[in-house]
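Participant: Provide a 3D model corresponding to the input given below.
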Amino acid sequence: MTELPGGPSLPQERRLVTAVPGPKSLELAARKAAAVPSGVGTTLPVYVARAGGGVLEDVDGNSLIDFGSGIAVTNVGNSAEAVVRRAGEQLAAFTHTCFMVTPYEGYVAVAEQLNELTPGDHEKRTALFNSGAEAVENAVKIARAYTGRQAVVVFDHGYHGRTNLTMALTAKNMPYKHGFGPFAPEVYRVPVAYPYRWATGADNCAEEAAAQAVDMITKQVGAENVAAIIIEPVLGEGGFIEPAKGFLPRIAEFAKANGIVFVADEIQTGFCRTGQWFACEDEGIVPDLITSAKGIAGGLPLSAVTGRAEIMDAAHAGGLGGTYGGNPVACAAALGAVETMREQDLNAKARRIGEIMLGRLRALQDKYAGSASFSIGDVRGRGAMIAVELVKPGGKEPHPEATAAVAKACHAEGLVVLTAGTYGNVLRFLPPLVIGEDLLNEGLDILENAFAQL
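Facilitator: Coordinates of the predicted model:
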C-alpha cells in the first residue's frame, strides 16, 4: 500500500530544527512578496510541506503543533484517510462536469447527509456552493425569494465573509471592510448578548440584549420588511463569543412570529467543532436555514445552504448554482469527512478537547489575576472552539498588544495559534479534532510559557 504524504505516517511530534520561520520558508516568503499582492496576508509565514493529525511540517523540516486547523477547516485532520481515499477515487474518475449541466451522485449524497445531520425532522433541501461567503449570499437570496422582503438583520461582532454583501453583513471594519465600500444596502445591525462586556452584567445580558435587538428591528426596520435574521451561534471572528443562554431562542421566536427566515451561520461552528454536529443544537434551536462550509470537506472547498423545503424551493429554476458549486471531488471529500466524524465520534473528541483546554486556561486565568502587565479577562467556548480574552490590569480595556505578543511567542516555539476579536485581543484555539492529548497538552505548555514571558 502506498504511504500517504500526511496522516498517520507523519510523526505526531513537535520538532524544531531551524528558527521559525526557517530559511526555506523565508525564501518562499520573498517569492510571495514578488508574486502575490500584499493584501493577501499570512499569520505565520511558514510554508507547509506535509500535514496530518495535529501537526504541520514545513519546508525546513520543522514540525509545528496545529491549534488553528486552517481556521476550523481540518476538523478531521489535514489528510484523513477516508477523505484522501474518496477524493482520490473521484479525482481519477472525473474532476468536473458542472452539476447544472450533467449532474452526478456525489452532490445528491452530500445533500442527503446534510438534510439528515442538520437540526429538525422537517423536510429539507440542500444546495452546494464553494465558500462560506457564497453560502451566506445564497441564504439571503433564498430568504428574499421566499418572503418577498428585502431587509437583512445581523449582529454586533458578527462575521459573514468578504464579498460585497457579506462585508456589509460583517461588523468589523479592519481588515475586512476598510476602503472597500460602498456596500450592499438593506442591512441592519443590532446588539448581541456578549456576556463578558454587557454593561449591566452577564446575568442581565440575554434578556436585555434580546429586548434591545427586537426593539431596534421593530422600530428602525419594521419586522414586516425583514427577510432574514442571520447569526453565528458562536460568533467566530468577533472573538468566539457565546451569546448568553436564552438570547438565541428569543431571537428565533421573534423571527418565527413575524415570518422572518432565521439563518444560523454555522460555517465555523459546524461539523463537530463545538462537540455537536451544529452549535445551534446546544439550546435546541431549529433554524429555517443553516449555512455550512469550512469543516464540511476536510480541506477541499465546499459550502452549503440547508433548510426547510418550502423555503429552499422558493427560488426559481436556475436561480441557484454556480460553475463549481458542489464540485465532485469536494463532494467525495465531504462524504469522507462525515464518515470520519461518525466512525471516530469526533463530537466526543471535541468535548474532551474542551474539557482539557478550559481546565488549563482557567487555571492560567487564576494564576495571572494579579499580573501588573495583563489579565485574562475571560475564558470561553465549547468543544474545540475555545478562546481567551486579554485585557489590561484592573478593568476590561482590550489588550491587543499582549495578545499579539503571546501569539508571536507561541509561533516561535512551534505552536500555531490564531487571534480574533473586534478589538484584536482574543486568542482563539481550533485544534484538529483528531489531535492527540499529548500534543494538545504540549501546546498548552507552550502557551503557558508564552504568558510567563509577559
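
Participant: use CA for all of it now, contacts and neighbours both
Facilitator: Will do.

Participant: Name the helix or strand for the residue nearest the centre of the chain, please.
Facilitator: For the chain, the residue nearest the mean C-alpha position is Gln268 (1.9 Å; CA atoms, centre = their mean). Assigned by DSSP states H and E, Gln268 belongs to neither a helix nor a strand.

Participant: contacting residues for it?
Facilitator: Ile71, Ala72, Val73, Gly236, Ser292, Ala293, Lys294, Gly295 (CA atoms under 8 Å, 6 or more residues apart in numbering).

Participant: try 7 Å
Facilitator: With contact set as CA atoms under 7 Å, 6 or more residues apart in numbering, Gln268 has these partners: Ala72, Gly236, Lys294.

Participant: Neighbour-wise, which one of these leads?
Facilitator: Ala72 (29 neighbours; other CA atoms under 10 Å).

Participant: show me the contacts for that residue.
Facilitator: By CA under 7 Å, 6+ apart, the neighbours of Ala72 are Gln268, Lys294, Gly295, Leu430.

Participant: That one and Lys349, how far apart?
Facilitator: Distance, Ala72 to Lys349, using CA to CA, to the nearest Å: 15 Å.

Participant: and this one, so I can compare the two:
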Amino acid sequence: MIANPSLSTASSAEHLAAAATHGAPTHDPLPVVIGSARGAWVTDVEGRRYLDLLAGSPATAFGHRHPRPVAEARAQLNRLTVTSRAVHHEHFGALCAALAALCGMEMALPVTTGEEAVRAAVAAARAWGHRVKGVPAGRTRVVVASGYLPEDDAVSAGTGAHPPGCTVVPYGDLAAVAAALDAYAGETVAVLLEPVGGEAGVRVPPPGYLPGVRELTRSHGVLFLADERWSGLGRTGATFACEHEHVAPDLYVLGTALGGGVLPVAAVVSSAAVLGALRPGEYPPASGGGPLACAVALEVLAMLREGEPQRRARERGEQLHHELAGWVGAGAVREVRGRGLWAGVDIDPALGTGREIAERLMRRGVLVKDTHGSTIRIAPPLVISAEDLDLALEQLRSELVPAGTDRG
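Facilitator: Predicted coordinates for the structure are as follows:
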C-alpha cells in the first residue's frame, strides 16, 4: 500500500520528490512549486515570488484570480456546479449565444480543453464534409498547417508525420496548402491552421498567407478552421488574430483562456451548417458546458466585449516588442517574433537551450516556457502592469543580453 502523507506544509523539495515518484512523466515542468497567485505574480510554497510570463498555456491569459470570473465562480458554486448533458441548465444557451455573437457565427460547442476543442472542430468538419459536401464517410481529409494535432505529438515538432485522415503541410507555405488541396480534391473538407503559430514558438505567418488560405478554401469549397486557442480572446491585441489580416474563418477553435484562469473551458464556434452537421452522440464531450464553466465563461466574454483585455495587450505588447527588438543580434538573442503581448525568442544554442535559459530566469524570479530546443515563449497575463513588465524585461535582459554585450 502506498503511503499518502499530507503535503500541506511540505517544502518544494518534498513536493517535487512526491511528483517525481508518483506522478506519471507526461510533462517536464520547471522545478518550482506554486502555492498561491494573484494577477501576474505567483508565490511558491516557501514564499518566493515570481513574475509569471507563462500565461498558463493559455489558461491564465487574464491573470491569476481575476476578481470578475472569481466572483462569478463563487456565486455559481452556491447554486449549481455540474449537470449531465442529458438536461439543460440556465447558462448553457446563454453562453452558446454569446460565443456565436462574439465570433459572428450561429452555433457553439463548449468543451473542457483546447485539445478537445481541436478534436471537436475536426469532427464537425468531417461531419459537414460527409453530410453537406457529400464526401464518403471514412474518406474525409483535413489539411493541417498549424503544426499541431493532439493525435500526434510529432506534428507539433514539425516532423511532417501524417496522423490518420490528415495531410500535414509546412506552416506559412501557401503553395503547400494549394498542392495538398489539389492532390486530395475529392476528399479534403477543411484546412486547419493557427493564425499565429503558438505551439511552434510564436510564428507569425508571412504577409498574405491567411488571406491566401481563405481564398484557396473558398475556391476549393472546403472549410477554413482557425485554431485560436493561443492567439484568440485578446492575446494579440484583437479579439482574434485573424482580424489582423481581415480574414473571417468558417470555424473558430477557442482555448482555455475562456475559463478566466478559474477552470478549463474551451469551445468551437461556427455556422449552423457546420456544427449542425454533428448528430447526438457523435461527439459527446464528457463534461463540457457545465453550469460553473458557463457562468465563468460568460463573464470572460463580457470583459472581451468591453475591450479592456485587447487594449492592454496592444499597449503592453508595444512595450514588450519595443524592448525585445533592440536585443536581436546581441548576447544570446538571434531572433524575436510575435504579435501583441506575446513573443518567441530564439536563443543561440551555443549559449544555452531554451530549458536552460528558462531555469536561469526562474532563479531570477521570472517564469517563461521553453519550446522547440533553443526558443523561449513569453506570454504574460494580459493584466500585467507596465511596471511589472519592465521588471520582467530587466531580468530577461540581464540573462540574455549582459551589460557590455555588442550586437553581432
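
Participant: now what about the TM-score between them?
Facilitator: TM-score of the superposed chains, computed with TM-score structural alignment, normalised by the length of structure 2, equals 0.89; 385 aligned residues with a CA RMSD of 2.2 Å.

Participant: that older thread, mapped onto structure 2, which of the contacts of Ala72 of structure 1 hold?
Facilitator: Contacts conserved in structure 2 for those, using both residues aligned by TM-score structural alignment, their matches' CA atoms under 7 Å: Gln268, Lys294, Gly295.

Participant: Include distance to Ile142 of structure 1 when you put the residues you listed into CSV, please.
Facilitator: What follows is the kept ones among the contacts of Ala72 of structure 1, written out as CSV (distance: CA to CA, whole Å):
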residue, distance to Ile142 of structure 1
Gln268, 21
Lys294, 21
Gly295, 23
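
Participant: For Leu248 of structure 1, state which of these is nearest.
Facilitator: Here the nearest of the kept ones among the contacts of Ala72 of structure 1 to Leu248 of structure 1, counting by CA to CA, is Gln268; it sits at 17.1 Å.

Participant: any idea how far the aligned partner of the closest one in structure 2 is from Glu115 of structure 2?
Facilitator: Taking TM-score structural alignment as the criterion, the aligned counterpart of Gln268 of structure 1 in structure 2 is Trp230. Distance, Trp230 of structure 2 to Glu115 of structure 2, by CA to CA: 12 Å.

Participant: and if you look at Pro205 of structure 2?
Facilitator: Pro205 of structure 2 is 22 Å from Glu115 of structure 2, by CA to CA.

Participant: Compare the two (neighbour count), which wins?
Facilitator: More crowded of Pro205 of structure 2 and Glu115, by other CA under 10 Å: Glu115, with 19 against 15.

Participant: Could you check how far the residue lying closest to that one once chain neighbours are set aside is from Thr405 of structure 2?
Facilitator: Nearest residue to Glu115 of structure 2, sequence neighbours excluded (CA to CA, 6 or more residues apart in numbering): Pro150, at 5.9 Å. As defined by CA to CA, Pro150 of structure 2 lies at a distance of 41 Å from Thr405 of structure 2.

Participant: neighbours around the closest residue to Glu399 of structure 2 other than its chain neighbours, how many?
Facilitator: Closest residue in space to Glu399 of structure 2, ignoring its immediate chain neighbours: Leu361 at 7.1 Å, by CA to CA, 6+ apart. Number of residues near Leu361 of structure 2 (other CA under 10 Å) recorded here: 20.

Participant: List the contacts of the counterpart of Thr60 of structure 2 in structure 1.
Facilitator: In structure 1, Thr60 of structure 2 lines up with Thr74, judged by TM-score structural alignment. Residues in contact with Thr74 of structure 1, defined by CA under 7 Å, 6+ apart, are Gly295, Gly298, Gly299, Pro432.

Participant: doesn't Val73 make contact with the second one?
Facilitator: Yes. Because the distance of 6.4 Å satisfies CA atoms under 7 Å, Gly298 of structure 1 is recorded as touching Val73.

Participant: In structure 1, where's the longest helix?
Facilitator: helix 346-367 (DSSP state H).

Participant: now for that one, which elements pack on it?
Facilitator: Applying 3 or more CA pairs under 7 Å, 6 or more residues apart in numbering; DSSP states H and E, we find helix 346-367 of structure 1 packed against strand 375-382.

Participant: buried sites along stretch 390-409 of structure 1?
Facilitator: 390-393, 396, 398-400, 402-404, 406-409 (16 or more other CA atoms under 10 Å).

Participant: What helix or strand is Ala273 of structure 2 located in?
Facilitator: Going by DSSP H and E, Ala273 of structure 2 is part of helix 272-275.
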